[in-house]
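> 3D, please:
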Amino acid sequence: MPLAQAQGLPPATTGDITPEPVREGIDLTINGERFRHTGDPLMPLLWYLRDVLRLTGTKVGGAHGEGGYDLVLVGGKAVSAIKRPMAELAGARVVTVEGLASADGSLHPLQQAFIDEDAIGCGYCTAGWLIAGIDLLTRKPKPSDDDIDKLPNRCRCGCQTRVRRAIKRAAGASA
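Okay, the predicted model is just below:
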């Protein structure tokens, strides 16, 4: 008796192996890498990032995106990842806080400014501030205090003054 049969295994097949067809899904690029989401098209981007890809820098701030903790860049603009279903992201280019540094590991100027200005309290809000700050600096290279104060982000540690200095420092560095 062949060993496979003795172990209760099915006999080996002699036919060709037929691969499964490629699953239909939602193709998008996250931090420069292509992905295909084949699950629920109504899944929020936040859950895809955190639970599927294990990119946990983008934080949960509530069911409605309040506080700016869940911000990511989609097409270069800051958007709430909890409010954005995967179905709306076909072909999109998404950048999370994990994707801000250059391929060589050098930090984005705003990341460096956050370090230089000690603008990181507990750190929970930092990713959202970085994303919102980059969006702001793209739209307004020399933002005013009022421009910065209008960002949707909140910090429970009270780092807003240092965040404002960091954004202005980054604006000066990019000038």
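
> please count neighbours and contacts with C-alpha atoms only from this point.
Will do.

> touching, residue 59 and residue 70? I think so.
Yes - the pair residue 59 / residue 70 is scored as a contact, 5.0 Å apart, by CA atoms under 8 Å.

> of the two, give the one with the bigger neighbour count.
Neighbour count, other CA atoms under 10 Å: between residue 59 and residue 70, residue 70 has more, with 29 against 23.

> wait, doesn't that one sit right on residue 46?
Yes - in this structure, residue 70 is within contact of residue 46 by CA under 8 Å, at 7.1 Å.

> so what sits against both of the two?
Common contacts of residue 70 and residue 46, defined by CA atoms under 8 Å, 6 or more residues apart in numbering, comprise 58, 60, 81-82.

> can you put those in CSV and add distance to residue 170 and neighbour count?
Output for the shared contacts of residue 70 and residue 46, formatted as CSV (distance: CA to CA, whole Å; neighbours: other CA atoms under 10 Å):
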residue, distance to residue 170, neighbour count
58, 21, 27
60, 26, 22
81, 25, 28
82, 28, 25
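
> residue 41 - nearest residue in space that isn't next to it in sequence?
Nearest non-adjacent residue to residue 41, counting by CA to CA, 6 or more residues apart in numbering: residue 87, 4.7 Å away.

> ok, the one you found - contacts?
Contacts here follow CA under 8 Å, 6+ apart; on that basis residue 87 touches 26, 41-42.

> residue 90 now?
Contact partners of residue 90, counting by CA under 8 Å, 6+ apart, are 26-28.

> and the strands in the chain?
26-30, 33-37, 71-74, 77-80, 93-95 (DSSP state E).

> so which of those is the most packed in?
Highest mean neighbour count among those (mean count of other CA atoms under 10 Å): strand 71-74, with a mean of 27.

> ok now that one, how far from the chain's centre?
Chain-centre distance of strand 71-74: 6 Å, with CA atoms, centre = their mean, to the nearest Å.

> second chain to compare with the first, below:
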Amino acid sequence: MTGTVSAAAAVPLLGSPAKTQEVTQSGARLREPVVTTLRINKQRHELSLDPRTSLLDALRDHAGLTGTKKGCDHGQCGACTVLVDGKRVLSCLSFAVMNDGKDVTTIEGLASRDGKLHPMQQAFIDHDAFQCGYCTPGQIMSAIGCVNEGHAESENDVREYMSGNICRCAAYPNIVAAVLQARGETRGA
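So this is what the prediction gives:
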């Protein structure tokens, strides 16, 4: 984010010295919509976005995928966790344009076409690893990332590598049990 902000500068427009526009180093105006192509849940989405639009807002407000939750909007709660090219990302801290051409997986993209739940989703149900459910999509996406990163070998591993995902209902023991149950079926799924 710092690199993007430092790349912007107030530059006078030719022909109107009194007006200024924020311009990137490439010359694009910051407030003009940019066409961004995301492959979300294996479907191509071409979105016209303000370059400052977060990936979270692009998913919820422009692609209509509201399963990814907006919690703190500061990267502190994990409710907005999605997978980008298979890695965990806090979508509130990532600009959508930074993900142009990348594969984004949200909670809506986990179940198979015939409706069969992803093993991690089923494990969360089996272990009652949710209460109010608000954090559950981010918890599940983070749990899949945790397993795929090789950080789910023990209860302590799961606790450590899932610590960025807050559950205000304190379903943590059930979440850990769910991750451990699903880890074998989740790897590479």
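
> nearest residue to residue 126 of structure 1 other than its sequence neighbours?
What sits nearest to residue 126 of structure 1 in space, not counting adjacent residues and going by CA to CA, 6+ apart, is residue 120, at 6.3 Å.

> so the one you found sits against residue 161, correct?
No - using CA under 8 Å, residue 120 of structure 1 is not in contact with residue 161; the gap is 11.0 Å.

> comparing the two, which residue is more hemmed in?
residue 120 (21 against 12).

> what's that one aligned with over in structure 2?
In structure 2, the residue matched to residue 120 of structure 1 (TM-score structural alignment) is residue 130.

> and what of residue 59 of structure 1?
Matched across to structure 2, residue 59 of structure 1 falls on residue 69, judged by TM-score structural alignment.

> tell me the contacts of its match?
Contacts for residue 69 of structure 2 (CA under 8 Å, 6+ apart) come out as 79-80, 134-135, 137-138.

> which position in structure 1 pairs with residue 139 of structure 2?
In structure 1, residue 139 of structure 2 lines up with residue 129, judged by TM-score structural alignment.

> what's the neighbour count on the closest residue to that match other than its chain neighbours?
The shortest distance from residue 129 of structure 1 to any non-neighbouring residue, by CA to CA, 6+ apart, is to residue 153 (6.2 Å). By other CA under 10 Å, the residues close to residue 153 of structure 1 number 23.

> before we move on, what about residue 173 of structure 1?
Using other CA under 10 Å, residue 173 of structure 1 is surrounded by 11 other residues.

> if you drop the residues flanking it in sequence, what lies closest to it?
Spatial nearest neighbour of residue 173 of structure 1, excluding adjacent residues (CA to CA, 6+ apart): residue 109 at 7.1 Å.

> map that neighbour across to structure 2 for me.
Using TM-score structural alignment, residue 109 of structure 1 sits opposite residue 119 in structure 2.

> that match against residue 187, yeah?
No - with contact defined as CA under 8 Å, residue 119 of structure 2 does not reach residue 187; the gap is 10.0 Å.

> these two: who's more crowded?
The residue with more neighbours, out of residue 119 of structure 2 and residue 187, is residue 119; 22 against 15, by other CA under 10 Å.

> contacting residues for that one?
Neighbouring residues of residue 119 of structure 2 by CA under 8 Å, 6+ apart: 182, 185-186.

> of these, which belong to helices?
Under the assignment DSSP state H, those contribute 182, 185-186 to helices.

> just these now: which is nearest residue 42 of structure 2?
Closest approach between those and residue 42 of structure 2, by CA to CA: residue 186, at 18.0 Å.

> excluding chain neighbours, what is closest to the closest one?
Of all residues not flanking residue 186 of structure 2 in the chain, residue 119 sits nearest, at 6.2 Å (CA to CA, 6+ apart).

> just give me the neighbour total for residue 171 of structure 1.
Residues lying near residue 171 of structure 1 (other CA under 10 Å) number 22.

> can you tell me what it aligns to in structure 2?
Taking TM-score structural alignment, the alignment pairs residue 171 of structure 1 with residue 183 from structure 2.
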